[in-house]
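K.L.:
Pasted the sequence and its predicted model underneath.
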Amino acid sequence: MKKLMLAAAALALTAGMGMAQTVRMATEGAYPPYNFVNDKGELDGLEIELGNELCKRAQLECTWVKNDWDSIIPNLVSSNYDTIMAGMNINEERKKAIDFTDPYTPPMPSAYMALKADADIEGGVVAAQTNTIQASHVASTGATLLEFATGEETIAAVRNGEADAVFADKDFLAPSVAESNGELVWVEGQDNVELGEGIGMGVRKSDTELKEKFNTAIKSMKEDGSLNAMLKKWFGESALQF
């Protein structure tokens, strides 16, 4: 009888392990170096590498879901996936709808980029990706906000003359400046604008246990230096660190 009970317990444990819920991690896949689709057609970037390591440390089975930016929060709330890792800055407006883990980047600077350093960012047209803290900031100025679904479209709007400047995360814009042979430049004095509280993982307000598991994993990476090493890998030696 004892052997039968032990066997039954082992079977129940195995079944429970087999039914363990997979944590579905959403990202945009269009915001390098945070997240993008590489030449092999695979999701890549800081957040993919970091997310996989966090799942490993938290002993979670995770899978990635690619989702457009403009619906990424509604789909989390609707339980179409369980987390968001998509270059999402923590701010008070977003906290009304979802919760966040501790930040896995320090507050990252935003910047204005244009075809000329004296572009009019107060009275002109400024492009920004929709539903971003940069779009909200532009809307609070005297500039005309021109919103696009993706970051790449905001850069294209500057190049084709639709917008006088683009406002976005500096790390996102930096490669375009570096590779443009002088065509694209930072707007003078506007290449280090501080917004937000840092970038974190979005979770549903009800998922407190999941949030704490990821917080513990993030803390361990901060303490052993591996998070700073990852930030340097993706953002360069001058990357802001913890």
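P.N.:
That came through, no problem.
K.L.:
can we go C-alpha only for contacts and neighbour counts from here?
P.N.:
OK.
K.L.:
mind listing the strands for the chain?
P.N.:
23-27, 30-31, 35-37, 43-44, 62-66, 83-84, 99-100, 109-114, 125-129, 144-148, 165-169, 185-186, 193-194, 202-203 (DSSP state E).
K.L.:
putting a second one here so we can go through both:
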Amino acid sequence: MKTLLRSTAILSLGLLASGAMAQDIVRIGTEGAYAPYNFVNDQNQLDGYEIELGNELCLRAGITCEWVQNDWDSIIPNLVSGNYDAIMAGMSITDERRQVIAFSDEYVPAQSSLYVAQTEGVDVNTAVVAAQTGTIQAGHVSETAATLLEFATFDDALAAVTSGEADAVLADGDSLLPAIEASGGALVVVDSVQIGGGIGVGLRQSDTALAETFNTAIASMKADGTINELMVKWFGAEAETFE
């Protein structure tokens, strides 16, 4: 496993421990390269929606959590092999992934994926489309007549469009919208598609107690509105939240 950065959140006084003892250390793998879900900030610390959410989930569950940064392309194998205990990395829940790992309940509802280009009128069905490797977006493009260019990170896939290497990029809307806004009109949405389910905590299939622990904490945050507040904070006022 290539571990680039590690930050530790020591969280105590949990209120909702279920299936995990307070003294347990739960290691959570994340990419750290998929803003605003997870990224490394100017202080060289992991930050973003999932980092803040994960810390609160651990606090409510009464468990000590340690964050581990890991490259996206090996993030599931390293979970399965035991290098950490959970994944929070903008990972959509899909039937294909469920064959290998389990998921908690959703902490982000299903989102639209956007095709973004530098010019209007790009035919995404025949264009050269960039996507991050191993994502549901890359899988979707591979099933169309478009030419797929895969990249290790979301930033690299986006850069392929701005450099002219690709005609468009397909990625989660919550990650693309800030880039579109920051581009000052240089990037535009040319199409959208609904693929995959919501986003949840990835877990080993044998860790049913830990799954229940996360589900209890997620339900608590949904019930008191905290999870919606975090989504609005990180994704903006137009974010799709839980009813």
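P.N.:
That came in fine, so what should we check first? Computed from a predicted model, the values in this text were never measured in an experiment.
K.L.:
Dump the strands of structure 1 into TSV; add mean neighbour count and distance to Lys56 of structure 1 as well.
P.N.:
As requested, these are exported to TSV (neighbours: other Cα atoms under 10 Å; distance: least, Cα to Cα, whole Å):
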stretch	mean neighbour count	distance to Lys56 of structure 1
strand 23-27	23	12
strand 30-31	21	24
strand 35-37	20	19
strand 43-44	20	17
strand 62-66	16	9
strand 83-84	28	15
strand 99-100	22	19
strand 109-114	25	30
strand 125-129	28	32
strand 144-148	20	35
strand 165-169	29	28
strand 185-186	23	39
strand 193-194	14	32
strand 202-203	26	18
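K.L.:
residues contacting the residue positioned nearest the centre of structure 1?
P.N.:
With distances taken as Cα atoms, centre = their mean, Gly87 lies nearest the centre of structure 1, 1.5 Å away. By Cα atoms under 8 Å, 6 or more residues apart in numbering, Gly87 of structure 1 lies in contact with 31, 34-35, 47, 199-200.
K.L.:
now with 10 Å?
P.N.:
Going by Cα atoms under 10 Å, 6 or more residues apart in numbering, Gly87 of structure 1 touches 27-28, 31-35, 46-47, 105, 132, 169, 172, 198-201.
K.L.:
Residue in structure 2 paired with Glu162 of structure 1?
P.N.:
The equivalent of Glu162 of structure 1 in structure 2 is Glu165 (alignment by TM-score structural alignment).
K.L.:
For that match, give its distance to Asn44 of structure 2.
P.N.:
Look at Glu165 of structure 2 and Asn44 of structure 2: by Cα to Cα, to the nearest Å, they are 30 Å apart.
K.L.:
if we can go back for a sec, gap between the aligned partner of the residue nearest to the centre of structure 1 in structure 2 and Ala22 of structure 2?
P.N.:
Counting by TM-score structural alignment, Gly87 of structure 1 lines up with Gly90 in structure 2. Going from Gly90 of structure 2 to Ala22 of structure 2 by Cα to Cα gives 26 Å.
K.L.:
got it, and Ala35 of structure 2?
P.N.:
Distance of Ala35 of structure 2 to Ala22 of structure 2, given as Cα to Cα: 30 Å.
K.L.:
between those two, who's got more neighbours?
P.N.:
Each of Ala35 of structure 2 and Ala22 has its neighbours counted (other Cα atoms under 10 Å); Ala35 has more, 24 against 19.
K.L.:
can you pull the contacts of the more buried one?
P.N.:
For Ala35 of structure 2, counting by Cα under 10 Å, 6+ apart, the contacting residues are 41, 47-50, 90, 154-155, 174-176, 178-179, 234-235.
K.L.:
can you rerun that using 7 Å?
P.N.:
48, 175 (Cα atoms under 7 Å, 6 or more residues apart in numbering).
K.L.:
for Val65 of structure 1, same thing?
P.N.:
Going by Cα under 7 Å, 6+ apart, Val65 of structure 1 touches 24-27.
K.L.:
Show me the helices in structure 1, by range?
P.N.:
For structure 1, the helices defined by DSSP state H occupy 2-18, 46-57, 72-77, 92-95, 133-139, 151-159, 170-179, 208-224, 226-235.
K.L.:
which other residues reach the fifth one?
P.N.:
Helix 133-139 of structure 1 is contacted by residues 128-129, 145, 167-168 when judged by Cα under 7 Å, 6+ apart.
K.L.:
How about the second one?
P.N.:
Here helix 46-57 of structure 1 makes contact (Cα under 7 Å, 6+ apart) with 33-35, 61-62, 85, 214, 217-218, 234.
K.L.:
returning to what we had before: between Glu165 and Asn44 of structure 2, which one's more packed in?
P.N.:
Higher neighbour count among Glu165 of structure 2 and Asn44: Glu165, with 14 against 10, using other Cα under 10 Å.
K.L.:
quick one: that one and Gly32 of structure 2, what's the gap?
P.N.:
25 Å.
K.L.:
Can you tell me how far the counterpart of Gly54 of structure 2 in structure 1 is from Glu162 of structure 1?
P.N.:
Correspondence of Gly54 of structure 2 to structure 1, assessed by TM-score structural alignment: Gly51. Look at Gly51 of structure 1 and Glu162 of structure 1: by Cα to Cα, they are 36 Å apart.
K.L.:
swap in Thr141 of structure 1?
P.N.:
18 Å.
K.L.:
again, but for Ala239 of structure 1
P.N.:
Relative to Glu162 of structure 1, Ala239 of structure 1 is positioned 31 Å away (Cα to Cα).
K.L.:
and if you look at Pro109 of structure 1?
P.N.:
Distance, Pro109 of structure 1 to Glu162 of structure 1, using Cα to Cα: 24 Å.
K.L.:
next one: Ile98 of structure 1
P.N.:
34 Å.
K.L.:
again with Leu4 of structure 1
P.N.:
Distance, Leu4 of structure 1 to Glu162 of structure 1, by Cα to Cα: 74 Å.
K.L.:
Equivalent analysis for Met19 of structure 1, please.
P.N.:
Per Cα to Cα, Met19 of structure 1 is found 52 Å from Glu162 of structure 1.
K.L.:
on that earlier part again, could I get the contacts of helix 133-139 of structure 1 in CSV, plus columns for distance to Glu183 of structure 1?
P.N.:
Formatted as CSV, the contacts of helix 133-139 of structure 1 follow (distance: Cα to Cα, whole Å):
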residue, distance to Glu183 of structure 1
Ala128, 19
Gln129, 21
Leu145, 22
Phe167, 16
Ala168, 17
